[in-house]
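Peer 1: Next comes the sequence, and after it the predicted model I'd like to discuss.
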Amino acid sequence: MPAFSFLRLGALLTALWLLPAAAQTPDQPEASSGFVPRAAVHAREAMAVTANPHATAVALEVLRAGGSAVDAAIAAALVLNVVEPQSSGIGGGAFLLHYRAQDRSVQAWDGREAAPAAVDEGLFLRPDGGRMGFHDAAVGGRAVGVPGLLRMLAAVHAEHGRLPWSRLVMPAVRLAEDGFAVSPRLHALIARDRFLVADPQARALFFDAQRRALAVGSVLRNPALAAVLRQVAEEGAETFYRGAIARDVVAAAAAAPNPGSLSLQDLAAWRPIRREALCGGYRSWTVCGMPPPSSGGGTVLAMLGILERFPLPALAADSAFSTHLFVEAGRLAFADRDAWYADPRAMPVAPASLLAGDYLAGRAARIDPRASMGRAEAGTPPGAGRAARAVHLERPSTTHVSIVDRDGNAVALTASIEDAFGSRRMVRGFLLNNQLTDFSFQPEDARGAHPNRVGPGKRPRSSMAPTLVFAQDGSLHAVLGSPGGSAIINYVAATLVGVLDWGMPPDRALSRPHAGSRNGPTEVEDSPAGRALADRLALFGHEAVLRDMTSGLSVIVRSDDGGWTGAADPRREGVAAGY
């Protein structure tokens, strides 16, 4: 059925579809996700939005001192290692988009972890050939990839930093030494993790003498991490990759239960990669994201390219029908993500083929405006072989930083150690990632070899989606991103639709109930508005699954007066601040 044929189905069905899920106007509180929106912040010159008040305060301090967007992002990212140890840090990796206002250029920096040279594609297979359970693979040293965060930050700083490197690292050093109050969220995450207490260093840091999670409000000090960061401040990022710190990282991965194969040579050889940003048009806007090995940029662009075939701006925001279209676009885009995306050296098809206009028009034509398709099959773009099928989705513990400085330069940085608390292996006060579990556990199935299978030096597929949006005149319009594992893609795409199609201010866009599909069930946020939306989606054949969907979006949008409006997701601890 052609994408626009629903316009001819009659006024009765149209009226039904256009009814909002929970309210008739966006001003009524019933239309929210059930979270109290965090008031948006307006600033004339510079803005920072991060996942934690400590990180936002440090980023704003750097911006006020004349630091660049890159400087502020570095300082914030290292503070987040201290206060959000479960989500990111120097034991993990990141992706970063940088916009330079002077020449309106965009750079994409790949700080993704890489597989050690000694691995093979059977890394996550049991002796009988079956795939390992997720935590059997993730906990210990087996899934530890080469950490990339510090070298990537240092490389970006060398090109775009203004303040000295040590000036940017020291706020995290001081916070680790002086300590910070354990938040309700951090306490809850420690308390419910069944693996963390087994690591001696983690047990000493996160638990009391009775092996109970540190209480809310208690002061968490991390002198071991402070010492590492002080050395990094004084000697530079390279001190992490060679010498005593590197030896301890390798020893921790090797000595862990479920040991890994990380080596000193792997650490010495790893380098960040500056890639070409993946950009595409959406109505009158240009949206830029990360290229592979992240699938985030391409899959967001695919969803938008499919949705562009439908008149979303004319539909009621968060109506059952507009949500139906969004969910179905997600099914199609995730089917292609799972089949084709991987380390760019292993992809059998270029992202440009998956984002070609004719190809996406054909994908959009598969959407039935009256009923859900259930599960979508991957498409076959021109020049591609047979589509594969992935067997794993990454875990939702990540962080995001959005920054705009006084000169209009911007950074969207998404960082991660993968699962909450990563591998649960702590070295000198920081946790090692378990990022290799983002590879396909089974190297092949009945459809053939998967492009995202494990391989020496390969970078596993990600869904991280730092995003920049540009207006028709080429000016920067928005900076955003989110944690959330593979659900990041839906969170970012939905926010873009809210801001670009429906003109929502960022705080309103972030308070909407989440709904989407990763080509599995229709997932709807478990909130009053979400439950009402799920009931209406049943009219289109969706069997909705209600879930906690704790996105952590950080959004900055150009204001009408030329300044900036920033907002943080109410589901986590983030805040916005500017001047």
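Peer 2: Received the coordinates, thanks. This one's a predicted model, so the numbers in the text were calculated from it and none came from an experiment.

Peer 1: C-alpha from now on. contacts and neighbour counts both.
Peer 2: Will do.

Peer 1: And the strands in the stretch 351-500 of the chain?
Peer 2: Taking DSSP state E, counting those that start in this stretch to define them, one finds strands in the stretch 351-500 of the chain at 397-404, 410-418, 426-427, 430-431, 444-445, 448-449, 467-470, 476-481.

Peer 1: what about the helices in the stretch 451-579 of the chain?
Peer 2: For the stretch 451-579 of the chain, the helices defined by DSSP state H, counting those that start in this stretch cover 488-496, 506-510, 528-537.

Peer 1: could those go into a markdown table alongside mean neighbour count?
Peer 2: Compiled in a markdown table, the helices of the stretch 451-579 of the chain are given as follows (neighbours: other C-alpha atoms under 10 Å):
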| stretch | mean neighbour count |
| --- | --- |
| helix 488-496 | 26 |
| helix 506-510 | 26 |
| helix 528-537 | 22 |
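
Peer 1: Reformat these into TSV and put distance to Leu354 next to each item.
Peer 2: Below are the helices of the stretch 451-579 of the chain laid out as TSV (distance: least, C-alpha to C-alpha, whole Å):
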stretch	distance to Leu354
helix 488-496	16
helix 506-510	28
helix 528-537	28
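
Peer 1: quick one: which helix or strand includes Val106?
Peer 2: In the assignment (DSSP states H and E), Val106 maps to strand 105-111.

Peer 1: same for that strand, what does it pack against?
Peer 2: Packed against strand 105-111 by the contact rule (3 or more C-alpha pairs under 8 Å, 6 or more residues apart in numbering; DSSP states H and E) you find strand 93-100, helix 149-160, strand 273-275.

Peer 1: for these, which one sits closest to Gly385?
Peer 2: Of all the helices and strands packed on strand 105-111, strand 273-275 sits nearest to Gly385, with 25.2 Å by C-alpha to C-alpha.

Peer 1: my guess is Arg375 meets Ser517, correct?
Peer 2: No - judged on C-alpha atoms under 8 Å, Arg375 makes no contact with Ser517 at a distance of 9.5 Å.

Peer 1: rewinding a little: pull out the buried positions in the strand holding Val106.
Peer 2: Neighbour-count burial for strand 105-111, counted by 16 or more other C-alpha atoms under 10 Å, picks out Val106, Gln107, Ala108, Trp109, Asp110, Gly111.

Peer 1: what's downstream of that strand, the next helix or strand?
Peer 2: Counting by DSSP H and E, the element after strand 105-111 in chain order, helix or strand, is helix 134-138.

Peer 1: In addition, the following structure is provided for comparison:
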Amino acid sequence: MHLNRFLLTAALPFALIACSGDDSAPGGASGPVTGSEDAMVSAAHPLAVEAGLEALRRGGDAVDAAIAVQMVLGLVEPQSSGIAGGAFLVRYDAQTGAVTVYDGRETAPAAVSEDYWLDENGEPLAYLDAWQSGQSTGAPGAVAMLAMAHEEHGRLDWSAGFEAGIELAEEGFPLSGRTSSMAARVAQISQLSRQEPARSYFYDEEGNAHPEGFIRTNPAYAQTLRAVAADWRNFYTGEIAEDIIATASRDPRGGLLTLEDLEAYEPIRREALCVPYRVYRVCSAPPPSSGAVAVGAILTLLEGFEMSAFGPDTVEGWHLFIEASRLAYADRDQYVGDPAFADVPVEGLLDHAYLTERRRLISVDAAIPAIRHGTPPGAPEVIADTTPDVPGTTHYSIRDTFGNVVSMTTTVESVFGNNRMTDGGFLLNNQLTDFAFVPRDADGRTHPNAPAGGKRPRSSMSPTIVLDAEGDFLIATGSPGGNSIIAYTAKTLVAMLDWGMTPQEAAALPNIVARGDVVSIESGFDAELLEGLRALGHQIRGEQGENSGIHIIRMGEDGTLEGGADPRRDGVTGRP
């Protein structure tokens, strides 16, 4: 794998690419490799796609490719993901048909209490102060989670997944326009441009963000990857761990993360939460992710309507999508948290009778005046949600030559995480700002997403795999976007399953996010449809930059794969 090949690929940021590899036998693979038409990678950067494709050419499992993609994204897309972040990985096994979730969500330090985000006067911190603090960093989970998945499914050596990231970090890569523009945008409000080593890495001597195309090297990141490639535990102990702790401990508001917190981190293997939708099964990550619950509720609510009769060019189709989203978000906000710490009524939230009753609130003639959460079976009494929302995430989908599939969403939380860069060449996460800032109400009732030591904050990540009526793989999809992830992902499913759209059409379809009583609609949405939705009583906040990063793989009716990459970002889709 050579730099000039990467540079050629990077020059095609908004096109679908089909990379032709050699036909040599895969090194280290067991079993035959099928034709290249059976495999695909769709991710947020051409260099990451190429790294994943190389793993597949060598006979790797989708998990091997996911490792390679992750390590490169952490280098070339630092505003969205990184090795000091967290992730949910959903894997479909072609031999058994099983769908498994690997939970690599960050955890709060053991010393965290539910008052974590309250100041000395008992008032919640301003988001900017919390985001830029050392307190915002949780124990990272992505590396340990990928190691668990690799131990169970990897076909290549663990170290193979790091080769592309190491080479790019040492030889250099062209900075994307998105990274450059994001660095320029946060310069005035964040410590990214003021604290070393981030300042020198992202900005010139005058404080201007390095421009698009600037060849950036990161030898410190290469050294970190070499250590983790030798043994993933090196990320959680020794010099790398000490560097993470020292960086998180700096002022302002140094964090509580300790070496013991890092050493104690454990990923969790979970059973996928699958919801029937028409003839399909839609599978995603259960709590602490709210993706499967909320996307599943949206689809179950819509199942009572003939959505295929109302396409994306109709007011009726979008009206129904909006109303189902509003109802699902209201319940999601109220009840979802880490099930190890809170009573999350997952079965009740997806109970068919309960959602049938909720569906009766939807009228085809008018918007619901004001949305409130319902009371699903088994629901505890909890308080209103006070969790902020700032997106900084990425998603990729992979199908290997053996038919196995990975749908993975990974994040450092906000843009460039908490903006603190370690001496190891990577940024820390600010994942703990995903907890509720006001943990309890005047009556002492605690929100299920209140902070606690060792707890995983609630997530909106919705890496999704859809199975057809025979239980075979059909679709892998997902997106970044904070709590808008749920709407972005649900949009792609309705677009493909009900409206007959291709993956690329589904990814490019305008985004509509309906959480609460105000509906955010992406700029460029049809003016007549907007007016039609307003006539039904919807409060529209139009011309918004709903910046998704959807990446889709779908099995076509003829047995070949179709890919879709979100035109709003730098993503591409490629074949080996």
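Peer 2: Looks like it came in fine. Everything numeric here is computed off the predicted structure, so don't read it as measured data.

Peer 1: Any chance you could compute the TM-score here?
Peer 2: Superposed pair, TM-score by TM-score structural alignment, normalised by the length of structure 2: 0.92. Supporting alignment: 542 aligned residues with a C-alpha RMSD of 1.5 Å.

Peer 1: Would you map the helices across the stretch 151-300 of structure 2?
Peer 2: According to DSSP H, counting those that start in this stretch, the stretch 151-300 of structure 2 carries its helices in the segments 163-171, 177-186, 198-202, 219-230, 238-249, 259-264, 291-302.

Peer 1: could these go into a markdown table alongside distance to Ala452 of structure 2?
Peer 2: Below are the helices of the stretch 151-300 of structure 2 laid out as a markdown table (distance: least, C-alpha to C-alpha, whole Å):
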| stretch | distance to Ala452 of structure 2 |
| --- | --- |
| helix 163-171 | 35 |
| helix 177-186 | 30 |
| helix 198-202 | 30 |
| helix 219-230 | 29 |
| helix 238-249 | 18 |
| helix 259-264 | 13 |
| helix 291-302 | 22 |
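
Peer 1: Which of those sits closest to Tyr280 of structure 2?
Peer 2: With C-alpha to C-alpha as the criterion, Tyr280 of structure 2 lies closest to helix 291-302 of the helices of the stretch 151-300 of structure 2, at 10.9 Å.

Peer 1: Now do the closest one: everything it contacts.
Peer 2: 273-277, 282-287, 320-321, 324-325, 327-329, 331-332, 346, 349-350, 352, 355-356, 358-359, 459-464, 485-487, 489-490 (C-alpha atoms under 8 Å, 6 or more residues apart in numbering).

Peer 1: which of those are buried?
Peer 2: For the contacts of helix 291-302 of structure 2, a burial check counting by 16+ other C-alpha under 10 Å picks out 273-277, 282-287, 320-321, 324-325, 327-329, 331-332, 346, 349-350, 355, 358-359, 459-464, 485-487, 489-490.

Peer 1: Spatially nearest residue to the equivalent of Thr387 of structure 2 over in structure 1, not counting backbone neighbours?
Peer 2: Under the alignment defined by TM-score structural alignment, Thr387 of structure 2 corresponds to His392 in structure 1. Leaving out its chain neighbours, the residue that sits closest to His392 of structure 1 by C-alpha to C-alpha, 6 or more residues apart in numbering is Ser440, at 5.8 Å.

Peer 1: isn't Leu397 of structure 2 right next to Ser462, touching?
Peer 2: If you look again at residue 397 of structure 2, you'll see it is Ser, not Leu. No - with contacts counted by C-alpha under 8 Å, Ser397 of structure 2 stays clear of Ser462, the gap being 12.0 Å.

Peer 1: What is the neighbour count of whichever residue in structure 2 pairs up with Leu307 of structure 1?
Peer 2: Leu307 of structure 1 maps onto Leu302 in structure 2, with residues paired by TM-score structural alignment. Neighbour count for Leu302 of structure 2, taken as other C-alpha atoms under 10 Å: 24.

Peer 1: which position in structure 1 aligns with Arg155 of structure 2?
Peer 2: When structure 1 is aligned by TM-score structural alignment, Arg155 of structure 2 is paired with Arg162.

Peer 1: quick one: contacts for the closest residue to Ser559 of structure 1 other than its chain neighbours?
Peer 2: Spatially, and ignoring its direct neighbours in sequence, Ser559 of structure 1 is nearest to Thr565 (5.9 Å; C-alpha to C-alpha, 6+ apart). Shown in contact with Thr565 of structure 1 (C-alpha under 8 Å, 6+ apart): Ala40, Val41, His42, Ala43, Met47, Pro506, Ile556, Val557, Arg558, Ser559.

Peer 1: what residue of structure 2 matches up with Thr565 of structure 1?
Peer 2: Counting by TM-score structural alignment, the partner of Thr565 of structure 1 is Glu562.

Peer 1: Also Val250 of structure 1?
Peer 2: Match for Val250 of structure 1 (TM-score structural alignment): Ile245.

Peer 1: how much space between its match and Leu8 of structure 2?
Peer 2: Distance of Ile245 of structure 2 to Leu8 of structure 2, computed by C-alpha to C-alpha, to the nearest Å: 38 Å.

Peer 1: quick one, which of these two is more surrounded?
Peer 2: Ile245 (24 against 11).

Peer 1: From what I see, the more buried one and Asp261 are in contact.
Peer 2: No - the pair Ile245 of structure 2 / Asp261 is not scored as a contact, 9.8 Å apart, by C-alpha under 8 Å.
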